[in-house]
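**Q** I'll drop the sequence and a predicted model, then ask my questions.
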Amino acid sequence: MRVLLSTIGSRGEVQPVVALASELRALGQDVRLCVPPDFRDWLEELGFDVVPIGPELRGTASASRSRLTPAQLREAAEGTVTTQFETIAVAAEGCAVLVAAGALQFATRSIAERIGATYVYASFCPITLPSEYHAPPPMPWRAPGEAANRDLWAEDARRWNRLFGERVNSCRATAGQAPVGDLQQHVFTGRPWLAADAALAPWPEPAGSRVLQTGAWSRPDERPLSPELLDFLDADEPPVYFGFGSMRAPGELAETMLAAARAHGRRAVIARGWADLAVADGHPDCLGIGEVNQQALFRRVAAVVHHGGAGTTTTAARAGAPQVVVPQMYDQHYFAARITELGLGAATEPGVPTAGALTSALEVALRPEVTARAREFASRVRTDGAVIAARHLLATAPLTSA
């Protein structure tokens, strides 16, 4: 039988889904992926059946941050829900199990109910799942205050219902399904999975709670580093890596990054990312790179400066690299706090960093005791999360060989 793995996120959410897909395929299962079209070519090269969902995401990294009006926000929300119901209904044909991974998964459980399939929801960060032990992720509409975590989650659930609930129930009614009263609970279920490392991002509730923490989903990356990058790494002491992944960022941020590295007598490797950070040619102490094997590169650098996505944070922790987290949104604030709490590096204020802020944070991350602590912590970060998740899925659902 076939498993559908669905996510509407960027590379940080697609990569763990691919890790789980790879483990399921190794166990003899037929896997289909429903992901944004940006990743279709890559996944088809890996031999996966891919159904693209929604628009391409890459252009958003250089888009302006203009605020939507309430009417535009509702229109966008309703369009997202409609697209999910239409696309996932097609992608789920012939599937016995539907796994929704990451944020804003509104249709997958309804489609699973229609076709009699098993449904699993998986999150990549603890604070994206409701708990009285933590508040929901910081969002632009949520004013700072002293409200209890339980009240904040209740307000979050009401917002889900206001923005998305009417269109979800309209799509359900078209198929003869009963309306959903609490959309958030409907999506998350009473037994969500947490695909995050227990040492780096532990579930805060007591062991045996309702959440199944599998560990982070990752797959070994065997790609070699380019000759140009290897020559740069071998030419001098380890450089500092800078990268914002798929996040928005002004192109000139590369010069700020280079200035921070130079302030500590370090060279810089700057990942251009989706924002296409402008790296000036001709600097002997700076190398701009595209897509790269982070697992290999992070073992060769003095520190990793990044936006705080779950995947990058986990990869750097596993590599034993000190980190500077520059959080931008959502769960990245959580990982910034965790890196600081664990003594594995430092964090800047959210948003576009100044050279001074990066220089100060790097001063902390490059301390010998922080480097030693990061190397020791690496041994605690597990690599078998996708294997554990695949085996749990096999035990949960009636899967058979393809």
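**A** Cool, the structure landed. As the structure is a computational prediction, the values presented were derived from the model and not from experiment.
**Q** From here on, just use CA atoms for contacts and neighbour counts.
**A** Will do.
**Q** Can you get me a residue count around the closest residue to Glu252 other than its chain neighbours?
**A** Distances taken as Cα to Cα, 6 or more residues apart in numbering put Ala278 closest to Glu252, at 5.8 Å, once the chain neighbours are dropped. By the measure other Cα atoms under 10 Å, the count of residues near Ala278 is 16.
**Q** list the contacts for Ala278?
**A** Ala278 makes contact with Gly251, Glu252, Leu253, Ala254, Glu255, Arg272, according to Cα atoms under 8 Å, 6 or more residues apart in numbering.
**Q** Show me which positions of stretch 368-379 end up buried.
**A** Using 16 or more other Cα atoms under 10 Å as the test for burial, stretch 368-379 gives Val370, Thr371, Arg373, Ala374, Arg375, Phe377, Ala378.
**Q** Isn't the fifth one up against Gln323?
**A** Which is Arg375. No - with contact defined as Cα atoms under 8 Å, Arg375 does not count as touching Gln323 (11.4 Å).
**Q** Now do Ile388 against Pro220, distance only.
**A** 15 Å (Cα to Cα, to the nearest Å).
**Q** of those two, who's got more company?
**A** Between Ile388 and Pro220, Ile388 has the larger neighbour count (other Cα under 10 Å), namely 19 against 10.
**Q** give me the number of residues near Arg299?
**A** 19.
**Q** Now do it against Thr383, distance only.
**A** Arg299 is 15 Å from Thr383, where distance means Cα to Cα.
**Q** and what of Ala21?
**A** For Ala21 relative to Thr383 (Cα to Cα), the value is 15 Å.
**Q** More neighbours: these two, which one.
**A** For the pair Ala21 and Thr383, the greater number of neighbours falls to Ala21 (25 against 19), based on other Cα under 10 Å.
**Q** who's in contact with the more buried one?
**A** Leu5, Val31.
**Q** Over to the one 4 residues further on?
**A** With contacts defined as Cα under 8 Å, 6+ apart, Arg25 is in contact with Val31.
**Q** ok, now the one 10 residues further on?
**A** Residues in contact with Val35 (Cα under 8 Å, 6+ apart) are Ser6, Thr7, Ile8, Gly9, Val14, Val50, Val51, Pro52, Ile53.
**Q** pretty sure the second one is touching Phe106, no?
**A** Right, Thr7. No - in this structure Thr7 lies outside contact range of Phe106 using Cα under 8 Å: 10.7 Å.
**Q** quick one on the thing from earlier: which of the contacts of Val35 fall in helices?
**A** Using DSSP state H, the members of the contacts of Val35 that fall within helices are Val14.
**Q** which one of the contacts of Val35 is nearest Ala143?
**A** Gly9 (25.3 Å; Cα to Cα).
**Q** hang on, isn't the closest one packed against Gly102?
**A** Yes - if you go by Cα under 8 Å, Gly9 and Gly102 touch, sitting 6.9 Å apart.
**Q** alright, now check it against this:
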Amino acid sequence: MRVLLMAYGSRGDVEPLVAVAARLRDLGVDVRMCTPPDFAELFDSVGLPLVPIGEPVRPFVKGVLTGKTQAPAEGLPARAAAMTATTYEAVVTAAEGCDVILATGLLPAAAGARTAAEHLGIPYVFVACFPAYLPSPHHPPFERPGRPFPPGVTDNRALWDLDTETMNDLFGTGLNAHRATVGLPPVARFRDYVLTDRPWLAADPVLSPWLEPADLDVVQTGAWFRADDRPLPADVEAFLQAGEPPVYVGFGSIPMRDADGVARAAVEAVRARGRRVLLSRGWADLAVADDQDDCFAVGEANHHALFPRVAAVVHHGGAGTTTTAALAGAPQVVVPQMADQPYWACRVAGLGIGAAHDGPNPTYESLSAVLGVALAPETRVRAAAVAETIRTDGAAVAAKLLLDQVG
């Protein structure tokens, strides 16, 4: 059996597929990967073959989120159409001889993957790592770039109907134009085509439950954790052993408009609480502004080994970081920037395992306030209790489901 796993997006979209790929290989399945070329080193490290999709995404994402390139709403339909076509070209080649395609990440890319599956006549599965991609009366969609919700409209079903129209406008025309070039008929509803009527949800049922009744037949597998036994770098290990547990600060694959200001505010706020700081560089290129020994900057590190040893995790609210911190029992401060991140901020605060920062631009004062919540003894007790409920078998469940999909 041969499976193609496709993700177009950031590290948080790609990393879960590595977990499923490992499980599939254990079952004797031949696995191929299709992602942007940014993650070639990751796949090399685990021995997975990569067919790259287009150009690296990091420079473009950094340019948009830091305001150095055009705003996200400008030219979005054209960029989405190009993403669909580029993904189709990569996937239709990589999936030759495959039995099933599983796709996640940005929806225009997933549309290209489904079109490739349709062209090849093989099954296609879409997986979301958070519920806000999936229509439900229990939560709203997130706003699309340049398309704010109309004032006064709060009913979730009405908002999802608007989202259907928005996605047809932004993405559907480009998809159908591409389909015409490969001899396939147009689709009427872009979102329904990409998601299918039975999407998967790779999220923990305690941290991120799928509520019934709902319009879709959603299969919730649990979060997909990569088995990662890498030791921490020697310099990180030395810093951890040199004092009390530090506060981790990192924003993953999210560049920041004022990275220096954010790093400075975070370090000062953590120090004011009498804590040391472990600063993750990430795509924001966060850096330590002084040479004091209570602050250390780290690059790539195994979060599963690191998070159980920190006092709190301050982060952007990506699905993977949120879930890994929850599994570690580490209190969290979520500073949401975009997309699903406000959802995760609300879940962390609602569960009592941390605090949600108000908005994407942290200051010394605002971080001081939410750190007070996260570092409170009762928050750590609650985080430890929730950690005991987090499932770790999601990747194994997904691998078995994929085998069943083909069989």
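**A** Here it is on my side, so go on. Please read these numbers as outputs of a predicted model, since none were measured by experiment.
**Q** What does the superposition give as a TM-score?
**A** The TM-score (TM-score structural alignment, normalised by the length of structure 1) is 0.95; 398 aligned residues with a Cα RMSD of 1.7 Å.
**Q** who's more crowded, Gly9 and Gly102 of structure 1?
**A** Each of Gly9 of structure 1 and Gly102 has its neighbours counted (other Cα under 10 Å); Gly102 has more, 24 against 17.
**Q** Next one: the equivalent of Trp193 of structure 1 over in structure 2 from Ala128 of structure 2, what distance?
**A** Trp193 of structure 1 maps onto Trp200 in structure 2, with residues paired by TM-score structural alignment. Taken as Cα to Cα, the spacing of Trp200 of structure 2 relative to Ala128 of structure 2 amounts to 6 Å.
**Q** higher neighbour count, those two?
**A** Each of Trp200 of structure 2 and Ala128 has its neighbours counted (other Cα under 10 Å); Trp200 has more, 26 against 21.
**Q** still on that earlier bit, most neighbours among the contacts of Ala278 of structure 1, which one?
**A** Greatest neighbour count in these, by other Cα under 10 Å, goes to Ala254: 25 neighbours.
**Q** Going by the alignment, it corresponds to which residue in structure 2?
**A** With TM-score structural alignment as the criterion, Ala254 of structure 1 matches Ala263.
**Q** Then its match would be within a helix, right?
**A** Yes - counting by DSSP: H, G, I helix; E, B strand; the rest coil, Ala263 of structure 2 falls inside a helix.
**Q** Who's the closest spatial neighbour of Leu17 of structure 2, skipping the chain neighbours?
**A** With Cα to Cα, 6+ apart, the residue lying closest to Leu17 of structure 2 is Leu5, at 6.7 Å.
**Q** Kindly report the same for Val370 of structure 1.
**A** Nearest-residue entry for Val370 of structure 1: Leu344, 5.8 Å, with adjacent residues in sequence omitted and distances by Cα to Cα, 6+ apart.
**Q** Translate the one you found into the numbering of structure 2.
**A** By TM-score structural alignment, Leu344 of structure 1 lines up with Ile353.
**Q** And Ala378 of structure 1, by the same measure?
**A** In structure 2, the residue equivalent to Ala378 of structure 1 is Ala387, according to TM-score structural alignment.
**Q** Kindly report the same for Val364 of structure 1.
**A** By TM-score structural alignment, Val364 of structure 1 lines up with Val373.
**Q** Confirm that that match sits in a helix.
**A** Yes - under three-state DSSP, Val373 of structure 2 falls within a helix.
**Q** Secondary structure element for the residue nearest the centre of structure 2, which one?
**A** Nearest to the mean C-alpha position of structure 2, by Cα atoms, centre = their mean, lies Gly12 at 3.6 Å. In the assignment (DSSP states H and E), Gly12 of structure 2 maps to helix 11-26.
**Q** How far does stretch 55-69 of structure 1 stretch from one end to the other?
**A** Taking Cα to Cα, the first and last residues of stretch 55-69 of structure 1 lie 21 Å apart.
**Q** May I see the buried residues of stretch 135-143 of structure 2?
**A** In stretch 135-143 of structure 2, counting by 16+ other Cα under 10 Å, buried: Pro135, Ser136, Pro137, His139, Pro140, Pro141, Phe142.
**Q** how long is it from one end to the other?
**A** 13 Å.
**Q** now swap in stretch 257-270 of structure 1 and tell me
**A** Between the opening and closing residues of stretch 257-270 of structure 1 there is a gap of 8 Å (Cα to Cα).
**Q** one step back: aligned against structure 2, show me the partner of the residue nearest to Glu252 of structure 1.
**A** So, by TM-score structural alignment, Ala278 of structure 1 is matched to Ala287.
**Q** Okay, that match and Asp260 of structure 2: tell me how far apart.
**A** As defined by Cα to Cα, Ala287 of structure 2 lies at a distance of 7 Å from Asp260 of structure 2.
**Q** residue boundaries of the helices in the stretch 201-350 of structure 1?
**A** Along the stretch 201-350 of structure 1, the segments classed as helices by DSSP state H, counting those that start in this stretch run 227-234, 253-263, 294-297, 310-319, 332-341.
**Q** Give me the mean deviation of the shortest one from structure 2.
**A** To tie it back to what came earlier, the one meant is helix 294-297 of structure 1. Per the superposition on structure 2, helix 294-297 of structure 1 and its aligned residues are separated by 0.7 Å on average (mean Cα distance after the TM-score superposition for structure 1).
**Q** What span of structure 2 is that helix aligned with?
**A** With TM-score structural alignment as the criterion, helix 294-297 of structure 1 aligns to 303-306.
**Q** Only the buried residues of that stretch, if you could.
**A** His303, His304, Leu306.
**Q** Give me the distance from it to the chain's centre.
**A** Computed by Cα atoms, centre = their mean, to the nearest Å, the chain-centroid distance of stretch 303-306 of structure 2 equals 17 Å.
**Q** Check stretch 21-33 of structure 1 too.
**A** Taking the mean of its C-alpha atoms, stretch 21-33 of structure 1 sits 21 Å from the chain's own mean (Cα atoms, centre = their mean).
**Q** same check, this time on stretch 313-323 of structure 1
**A** 15 Å.
**Q** So what touches it?
**A** 197, 200, 216, 294-295, 298-299, 301-306, 335, 339, 344-346, 365-366, 370-371, 374-379, 381-382.
**Q** tell me the SS of Thr383 of structure 1?
**A** coil.
**Q** doesn't Ser218 make contact with it?
**A** Yes - counting by Cα under 8 Å, Ser218 is a contact partner of Thr383 of structure 1 at 6.9 Å.
**Q** Okay, the counterpart of Phe124 of structure 1 in structure 2 and Glu300 of structure 2: tell me how far apart.
**A** Counting by TM-score structural alignment, Phe124 of structure 1 corresponds to Cys129 in structure 2. For Cys129 of structure 2, the distance to Glu300 of structure 2 equals 22 Å [Cα to Cα].
**Q** still on that earlier bit, give me the number of residues near the match of Phe124 of structure 1?
**A** 25.
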